[in-house]
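Build the 3D model from these lines:
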Amino acid sequence: MSGLVVVGVDGSESSSAAVEAAAREAGARGAGLRVVHAFVRPVPYALPRLSPGAASPLGPPPLDVSEDGLRKLAGGLVAEAVGRARATAPDVEVSHAVVTGDPVTVLEAQSRAAELVVVGSRGTGGFVGLLAGSTAVHLVAHGRCPVLVVREQQRADGPVVLGVDGSAAGAPAVDFAFATAERRKAPLVALHAWTTWNAPMPAPQQPSAPYANPPGALAEEEEALLSEALAGYRARYPGVVVEHRVVHGPTREALIDASRSAQLMVVGARGRGGFAGLLLGSASQALLHHAHCPVAVVRGGR
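Okay, the predicted model is just below:
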């Protein structure tokens, strides 16, 4: 066994789907699987002081669960997830951990030793609102390995769709997508969307018309950009059938539309359209909220 896949669980249906997806990923990679649950240490609850003769507060006080009680509950959640993982991929070595701390911080720390972190699209408890707020954005922006966000309903067919922008930061996503398509024996759609606003500024053609271009020149340049971004990968992954798809239109809309028929969407964390220094681009954020299939966000540098 080499490598490690980490999955965050909280007992929700979404995290159950993430466990099954993580187990399949670990089996395909020949990696181990670690099931992780995180919880925040409870804050002691104190009844409010009442003046003499005042009525008692309406309703029971908030549930006060001790840390030992939470650990027992967490142990049951993790045991169920471990059983689900072993039923999904019997040959995968499964370990588990119950950690005190903020779930995002815990998963970020776990990502340092992992080759992939898998989470559900929405959950309860520690992972509540995973795609509705800053939690998912923080995890995919700061994690030290690719993050796979899984929904309850997943397609077994359909292509792996790769969003290509031609940036250096997007190169690790290209490799991730090719390797995933090869493991899944799935076709790969390499999609590049462009508009006149996000295309690189061409060199001046004439002094009198510094930004003029011959008809179709920008489209040809964007086709060439996609081919250059994929150069060498066909030789490295000869078994992967690749479709080049260049779309003239907004990137976010094109990727979300392509996700309708995909089994997986793969994107880099930030592309050439973003501001320098940003950790997560608008296209990847939009996919986390609106994609119709699981989304893998791959940061550069790791």
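
From here on, just use CA atoms for contacts and neighbour counts.
Will do.

Run the chain-centre distance for stretch 9-23.
Here stretch 9-23 shows a centroid-to-chain-centroid distance of 14 Å under the convention Cα atoms, centre = their mean, to the nearest Å.

Likewise for stretch 246-263?
17 Å.

which residues touch it?
Here stretch 246-263 makes contact (Cα atoms under 8 Å, 6 or more residues apart in numbering) with 154-161, 163, 191-195, 219, 222-223, 226, 265, 282-283, 286-287, 290-294.

For the chain, which segments count as strands?
Remark: strands assigned in the chain by DSSP state E are 4-8, 32-39, 94-100, 116-120, 147-150, 160-163, 188-194, 242-248, 264-268, 295-298.

quick one more, to check against the first:
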Amino acid sequence: MTSERAGERIVVGVDGSPGGRAALVWALAAGARAGAEVEVVSAVPVNPWSPLDVIDTSRAEHVRADTEARLRASVAEATSDPAVRAVARDGTHPVVVTVVSGSPAEALVARAEGAGLLVVGSRGRGAVRSALLGSVALHCAAHAPCPVVVVHPGAESGTRVVVGVDDSPVAHAALTEAVRHARRLGAAVEAVLVCQPVTYWSDATVPAPPVGETLEAARGRAERIVAAVLGPGPHPDVEATVETGAPGDVLVRRAAGAALLVVGSRSRSRLTGLALGSVALHCVVHASCPVLVVRHGRAHAAAPGPRATSPARG
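From the prediction side, this is the model:
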């Protein structure tokens, strides 16, 4: 389950890009709704051939100080965003800033240890992004020790949370995550089961058994999944729906205009670009709304980690 509970952390990566700002606003709003601490992280790249820490300590400290000042300015600006102000209870936010050295993707995964949620921005969408997302966003979504939200710049805020469901444990965890976020947002949940329709080989010499699942059977299965995860019900804020087609395409289409798309990823592959599985990868790359990825074995957050040492406000 997500960790958006008092006393736990939401980690967000910020790099000065539009996607980074969108991620920061999303994380600050989520933290305000949940009363959770938000740790804002930026990484200072290190040249392995001439590490700043070794060759020029004063220069390294200057870069870190400048980066921290920019982070604080970004937090102050994002805090005044209408999306954050609308949910802030008292105008203050438990926010800390952290500057680390090294690869941004690896740094964010490390800082997310013990956190309940990691939020990262995407630099865009489209077919070419499948390769580029192998950098920060996909690395985090594939390897972080907690659920990860990928936020696209320019994403519109909606009133629905869409989640892909099936009979797997990770999809059950995704539904739990979706309901938790939806209730904090005051949004309804669309639990979408994608099935393959029954087909017949009418031209076969020997009659073959039908392949696939009837829509009626799929609807019954979707309702049973909701009941198994959330209890017998009724659940007026959760609608189980069934569609046919390619799962990734269906979920991206259903999530148009949604506040959040939640997907589970069963894959344990360590290969970059394959670690999320095809459906989760497709959704992260192509969805127009923020995408929350729940990975196999990462559905439950660990205990809160230590606070970062640099408070955003005195």
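
can you tell me how far the equivalent of Leu276 of structure 2 over in structure 1 sits from Phe176 of structure 1?
Mapped onto structure 1 by TM-score structural alignment, Leu276 of structure 2 lines up with Leu280. Applying Cα to Cα, to the nearest Å, the value for Leu280 of structure 1 to Phe176 of structure 1 is 18 Å.

How about Val242 of structure 1?
14 Å.

and what of Val246 of structure 1?
For Val246 of structure 1 relative to Phe176 of structure 1 (Cα to Cα), the value is 20 Å.

List the contacts of Phe275 of structure 1.
Contacts of Phe275 of structure 1 (Cα under 8 Å, 6+ apart): none.

now for Glu223 of structure 2: what does it line up with in structure 1?
For Glu223 of structure 2, the residue aligned by TM-score structural alignment is Ser227.

Ends of stretch 253-261 of structure 2, what's the gap?
Start-to-end, stretch 253-261 of structure 2 (Cα to Cα) is 10 Å.

That stretch corresponds to what range in structure 1?
The aligned range for stretch 253-261 of structure 2 is 257-265, by TM-score structural alignment.

Off-centre distance for that stretch?
The answer for stretch 257-265 of structure 1 is 14 Å, by Cα atoms, centre = their mean.

one step back: would you convert the strands of structure 1 into CSV that also reports distance to Gly129 of structure 1?
Formatted as CSV, those follow (distance: least, Cα to Cα, whole Å):
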stretch, distance to Gly129 of structure 1
strand 4-8, 14
strand 32-39, 15
strand 94-100, 20
strand 116-120, 10
strand 147-150, 13
strand 160-163, 25
strand 188-194, 29
strand 242-248, 32
strand 264-268, 21
strand 295-298, 16
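
Now render those as CSV, adding mean neighbour count.
Output for those, formatted as CSV (neighbours: other Cα atoms under 10 Å):
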stretch, mean neighbour count
strand 4-8, 27
strand 32-39, 24
strand 94-100, 16
strand 116-120, 28
strand 147-150, 26
strand 160-163, 28
strand 188-194, 22
strand 242-248, 16
strand 264-268, 29
strand 295-298, 28
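
and Val19 of structure 1, which of those is closest to it?
strand 4-8 (6.2 Å; Cα to Cα).
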